[in-house]
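Peer 1: Below are the sequence and a predicted model for it; my questions follow.
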Amino acid sequence: MTTTAALDLGLVGNGSIAALVDARACVNWCCIPAFDGDPAFCALLSPRAGGGDYAIELEDFESATQEYVKNTAILRTVLRDRHGGAVEITDFAPRWRQHGRFYRPVMLVRRLRPLSGRPRIRVVLRPLANYGADVPAQTWGSNHVRYLLPDFTLRLTSDVPVRLLRESLPFELDGERHLVLGPDETLAQPVDGFARSAERQTLEYWRDWVRYLSIPLEWQDAVIRSAITLKLCQYEETGAIVAAITTSIPEAPHSQRNWDYRYCWLRDSAFVVRALNRLGATRTMEGYLRYVLNLATGADGLQPLYGIAFEKELEEHEVPDLAGYRGMGPVRRGNLAWVQRQHDVYGSVVLAATQLFFDQRLARPGDIDAFHRLEPVGEQAWALYDQPDAGIWEFRGRAEVHTYSSVMCWAACDRLARIATHLGLAARAAHWRGRADAMREAILARAWDAELGHFVESAEGRRLDASLLLLAELGFVDADDPRFVATVEAIGTQLRRGDGLFRYIAPDDFGSPETSFTICSFWYIDALAAIGRVDEARQQFESLLARRNHLGLLSEDMAFEDGEAWGNFPQTYSHVGVVIAAMRLSRPWSDAV
């Protein structure tokens, strides 16, 4: 089995599925038939029985290089042997517009092409079922092999002889070959013709999508890669954007901080919408807003997270047949955070929805009816802003009146007042403005510590946490407010270590944090720019970009010492940070002339 020593992985996908491909062209993570499904390819999490991989193994392997085809989600890997032989592997999931909708099947396509010498390869395809517990039965025909998973049958159609595929026999790659792994359906055309056509149309789709993005003058490659990554993490059936494609990659070595991130967190929604708006990715943004509003309207209370198909109950279980990333279990399926109370979600939903009322590009803008459907969310915010919760960091054993949660509840009422004013609803605007002003006064009284000289994490508390960096961004205080400036400086002194930032340093349910939380580093960069320390912010941003993997992707966390990636991957919130920071810090386009 191919093993992964680090998160040197590429992401391919199409809005239906997503797969991770390591630096030697092994697919080591892919859930079937959707992001939250059974990981048929789970080698990333070390199945105890072996397998769970889809590799192209080169005899006498010596080295590999890998890159994306420019401005696409098509990945190319070149493997070289010790005798001058080389083979190129092109990986993608088909996606293009067809018959008025997007063709995006549960399918991975691989094209193999010899570049030099006489490379000998083996195709190793060993899917597993039931989270690594079972080897699926196989059947085969003249040019395909079928893998009978419990809820989905995979069919590999190829112009490689079936016997070589079934038994993973080595053969000399003397010409271009094609592998189409997808639904149990017969291809209506020769496999080589389908693969070439699919690659061409998928390439055209991505380049066309990128062409209409709004991007800054500087750091264009980083922003484009982050934009594509956000798009690949959207489950198009519902519009949900998952926090990450994976589960249970630990936040730090042997930390037990292993969580399932294949779900949609409402706390991220306002920032994701903001990034998509900056990019001009309006179709993606509208899909995500529909998902969020479907959850928000008619709900008595909001959960921190939901499944990609609006599932509410995400029971958490440990998976015994997967040993974990580098053997660092446990592997968890589901996430117990769904039962927590995190009051910031009310502000997140209203902040995200505000876009509907002010953005004239949208096909279905917000109206008075939509506003009234949002008002119960504001009522919840008003009722809960001064009540204890688990906070944005989802403490499992501690409840406090967290400043960030309180401020996000204030933001819900503040934005409802702005929306009502925009719609000409004077009485409702006065109602929500009155509540927002009362909340702000109460929060300032409890969250500012004059003795310490900075805002604190919780009411009458003494600790700092990185979420306080967002107070100006949310409009709760001005960026030049001395209290905010002092808080940014205190966070820089107490939570910063080199290029990274702790989200907090106080011990929690699992001990003291060990790694830098990537999005917090971006929050710090944004805050530095907001208070006028732009040169320092630019330097920090450049250093953080240098920590991305070889394909420009980021995980949730980084080690302070060597910048090694930890946590679930790729982390959408981290890529939101790239987009927002680059937009803020870039020189204007007029400088290019």
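Peer 2: Perfect, thanks for sending it.
Peer 1: rest of the way, CA atoms for contacts and neighbours
Peer 2: Noted.
Peer 1: mind listing the strands for the stretch 301-450 of the chain?
Peer 2: Residue ranges of the strands in the stretch 301-450 of the chain, as given by DSSP state E, counting those that start in this stretch, are 305-306, 317-319, 331-333, 448-449.
Peer 1: What distance do you get for residue 131 to residue 181?
Peer 2: For residue 131, the distance to residue 181 equals 19 Å [C-alpha to C-alpha, to the nearest Å].
Peer 1: my bad, residue 286
Peer 2: Shown here: residue 286 relative to residue 181, a distance of 31 Å by C-alpha to C-alpha.
Peer 1: Next: residue 52.
Peer 2: Using C-alpha to C-alpha, one obtains 14 Å as the distance from residue 52 to residue 181.
Peer 1: Which residue ranges of the chain form helices?
Peer 2: Here the chain has its helices, by DSSP state H, at 162-166, 191-211, 220-232, 269-279, 282-296, 344-358, 368-384, 403-422, 426-447, 482-494, 518-530, 534-545, 572-585.
Peer 1: Comparison target, given below:
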Amino acid sequence: MNKHIEDYGFIGNMMSGALVARDGSIDWLCLPHFDSHACFAALLGTPAHGHWQIRPADPVLRTTRRYQPGTAILETRFETASGACTLIDCMPFSDNEREVDVLRVVRGETGRVALCMELVIRFDYGQIVPWVRHRDYGLSAVAGPDALQLFSPVDLVGRDMTTVAEFTVSAGEHLPFTLAYHPSHWPERPLQNCEERVAQTARRWRDWSCRCEFALPEGHAWHDAVSRSLITLKALTFQPTAGIVAALTTSLPERLGGVRNWDYRYCWLRDSTLVLQALLASGYRDEAHAWRQWLLRAVAGDPRQLQIMYGIRGERRLTEVELPWLPGYAESRPVRVGNAAYGQRQLDVPGELLDTLHVGRKFNLERNEDAWSLQRTILKQLEQDWNKTDEGIWEVRGGQKHFTHSRLMCWTAFDRGVKAVEEFGLDGPVERWREVRARIHADICTHGWNPDKRSFVQFYGGTSLDASLLLMAQVGFLSADDPRFIDTVAAIERELMQDGLVLRYRPADTPDGLPGDEGAFLACSFWLVDAYVMMGRRDEALALFEHLLALRNDLGLLAEEYDATLGRQLGNFPQAFSHIALVNAAHNLASSHGPAPQRAEHTVADPGSHAGSSAPQPLKVPAARRPG
């Protein structure tokens, strides 16, 4: 039985990251980078596919965990009949992207605790057994281009292709472990002081997190939620290039046992505006500038070759393959590496790109003349392409259509071009852009509106709805008090809300080329919070926002989706899009009329239980109404 997705904590160092389960097992780790092959892949299979567990040998009476405040350093406390100990997990920052480490420290708290360790290294996503040699410092493991060293203070024993150890820790005692990666053709690395490196990492995280300018007192649930989301976003950033991966993982399913399993260890352009807004509104201008520069480097070139996503260094070929030797999380097959959606045509992308650069101008980011030249070139190409079909925001594999959201973002692209001239004095054919903008607006209002449903619909000629229509007011296409927007929100509440959460669409109503269903896409529910704020429905916005906060795990982390029936998170984890949407919704709520008062129920799930055993109750959201 697979552990619940919400049972995992996330540690990272802006090179890669790891998922640490409540039972002290690291079940997912790719080294040296986010998109490298996994050396621990138990998350998508069994412990035999690679993991590293440190746990008490005796029955655990209680487990609690937390992050050290303001950091991505995880502490898991185990209590047994003989005493208590804390397992500290950390990935220190590195100036060398080919040397990436995982640090673990067992700290005795009370009494005397017997522990055991089990290490199974399997390179290439659980497939390759390395050559392991015992060293005076611990062990080394080599296979092909990869090498790991385990620096251990305890005696290690090889048993059935597994390294095990048994040891004890007393109150006040510290036992440090270091797992160090380097290319196999490099010399072995020397031992460094593990505990000092943990302390240095904590100081660096706190120096960064204390710069957050979200104006709420520490201890307020919104402050903690925003801070944890920003730390997660920072940890998902690839330091050498500033690219931000959508999630740490691949192939965590959108429905247990289903086939909707994708690799999210890449950088999506459609996240870019929301990323920039979240960073700038929180005071992180350097990070926002670095992200914009990554964006400009990635998309540089012929605008006809603009992609929806890129690798963390700007790679364009992200070939999708299946890994048949992995059974998948909860038997959810296939396990995929790479993402074929990189080759799709999605006409919303130019709009997201130009909107991002527009936001940068509004916040007075350093002007980049090459960026404006690129935008003009993209708009020239989009004049020829805006009325074509595409695969849409959700990357459907059921054929191209005239998706309303794609057309909406084409309108946004030309609108931002017009505003660049009108508001910032840049040079461009503004009259032509105004004319194209007007044509697209009329086209959407004529063909994207379904008079029988009294709503905009997912694609021209269709009847199904799409949560991306909630962005119409946010991008400025319609005002929030426009009857058509109000009616569309009402239709989404009727048809896409399930157990108080918003589905991105209903697969049964939208032939997307894949069988099965999926959970509620969490970012879409945050979009509804934003829509409520813009419509003046603050009480409903607050109720939905607090409901969403309650879905985080005990560490404040969110996956891509949520299944309210099972009370479980679904999809890749932790999901940048969910955390970005949380930050922006919190800012929108706080800037509308100030934050909600602190309340006792502002908590995440009980650390000692599965979220499924104490799932939040479904939220009842009133039907949409027009102001006044």
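Peer 2: Arrived safely, thanks for sending. Just so it is clear, the structure is predicted and the values come from calculations on it, not from any experiment.
Peer 1: Give me the TM-score for this pair.
Peer 2: TM-score of the superposed chains, computed with TM-score structural alignment, normalised by the length of structure 1, equals 0.93; 579 aligned residues with a C-alpha RMSD of 2.3 Å.
Peer 1: before we move on, the earlier item: more crowded one of residue 52 and residue 181 of structure 1?
Peer 2: When residue 52 of structure 1 and residue 181 are compared for neighbours, residue 52 comes out ahead with 30 against 20, by other C-alpha atoms under 10 Å.
Peer 1: how about the more buried one, what's its partner in structure 2?
Peer 2: When the two structures are superposed using TM-score structural alignment, residue 52 of structure 1 falls opposite residue 50 in structure 2.
Peer 1: Nearest residue to the aligned partner of residue 121 of structure 1 in structure 2 in space, please, no chain neighbours.
Peer 2: With TM-score structural alignment as the matching criterion, the partner of residue 121 of structure 1 in structure 2 is residue 115. Closest residue to residue 115 of structure 2 apart from its sequence neighbours, by C-alpha to C-alpha, 6 or more residues apart in numbering: residue 56 at 4.1 Å.
Peer 1: What distance do you get for that neighbour to residue 83 of structure 2?
Peer 2: For residue 56 of structure 2, the distance to residue 83 of structure 2 - C-alpha to C-alpha - is 10 Å.
Peer 1: overlap in contacts of these two?
Peer 2: Listed as contacting both residue 56 of structure 2 and residue 83 by C-alpha atoms under 8 Å, 6 or more residues apart in numbering are residue 113.
Peer 1: Among those two, which residue is more densely surrounded?
Peer 2: When residue 56 of structure 2 and residue 83 are compared for neighbours, residue 56 comes out ahead with 22 against 18, by other C-alpha under 10 Å.
Peer 1: Run a quick neighbour tally on residue 155 of structure 2.
Peer 2: A total of 12 residues lie near residue 155 of structure 2 under the criterion other C-alpha under 10 Å.
Peer 1: and it, what is it in contact with?
Peer 2: Residue 155 of structure 2 makes contact with 138, 165-166, according to C-alpha under 8 Å, 6+ apart.
Peer 1: now those residues in CSV, with neighbour count and distance to residue 340 of structure 2?
Peer 2: Formatted as CSV, the contacts of residue 155 of structure 2 follow (neighbours: other C-alpha atoms under 10 Å; distance: C-alpha to C-alpha, whole Å):
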residue, neighbour count, distance to residue 340 of structure 2
138, 19, 41
165, 16, 42
166, 17, 45
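Peer 1: Which of these are conserved in structure 1?
Peer 2: Nothing carries over to structure 1 from the contacts of residue 155 of structure 2, by both residues aligned by TM-score structural alignment, their matches' C-alpha atoms under 8 Å.
Peer 1: and which of those residues is nearest residue 388 of structure 2?
Peer 2: Within the contacts of residue 155 of structure 2, distances to residue 388 of structure 2 taken as C-alpha to C-alpha reach their minimum at residue 138, with 60.2 Å.
Peer 1: Is the closest one in contact with residue 152, as I believe?
Peer 2: Yes - between residue 138 of structure 2 and residue 152 a contact is recorded at 5.1 Å, counting by C-alpha atoms under 8 Å.
Peer 1: quick one: what's aligned to residue 227 of structure 1 in structure 2?
Peer 2: In structure 2, residue 227 of structure 1 lands on residue 230 (TM-score structural alignment).
Peer 1: Kindly check the end-to-end length of stretch 46-53 of structure 2 for me.
Peer 2: End-to-end distance of stretch 46-53 of structure 2 (C-alpha to C-alpha): 13 Å.
Peer 1: Which residues does it contact?
Peer 2: 23-28, 39-42, 117-123, 125-127, 326.
Peer 1: centre of the chain versus that stretch, how much separation?
Peer 2: Relative to its parent chain, stretch 46-53 of structure 2 has a centroid offset of 24 Å by C-alpha atoms, centre = their mean, to the nearest Å.
Peer 1: Kindly report the same for stretch 439-449 of structure 2.
Peer 2: Using C-alpha atoms, centre = their mean, the mean C-alpha position of stretch 439-449 of structure 2 is found 33 Å from that of the whole chain.
Peer 1: May I see the buried residues of that stretch?
Peer 2: Of the residues in stretch 439-449 of structure 2, 440-441, 443-444, 447-449 count as buried by neighbour count, 16 or more other C-alpha atoms under 10 Å.
Peer 1: Strands - which of the contacts of residue 155 of structure 2 land there?
Peer 2: Secondary-structure check on those using DSSP state E: residues within strands are 138, 165-166.
Peer 1: gap between residue 393 of structure 1 and residue 307 of structure 1?
Peer 2: Here the criterion is C-alpha to C-alpha. By it, residue 393 of structure 1 lies 19 Å from residue 307 of structure 1.
Peer 1: oh sorry, the question was meant for residue 370 of structure 1
Peer 2: In terms of C-alpha to C-alpha, residue 370 of structure 1 sits 23 Å off from residue 307 of structure 1.
Peer 1: Compare the two (neighbour count), which wins?
Peer 2: Using other C-alpha under 10 Å, the more surrounded residue of residue 370 of structure 1 and residue 307 is residue 307, with 21 against 15.
Peer 1: Good, we can wrap up now.
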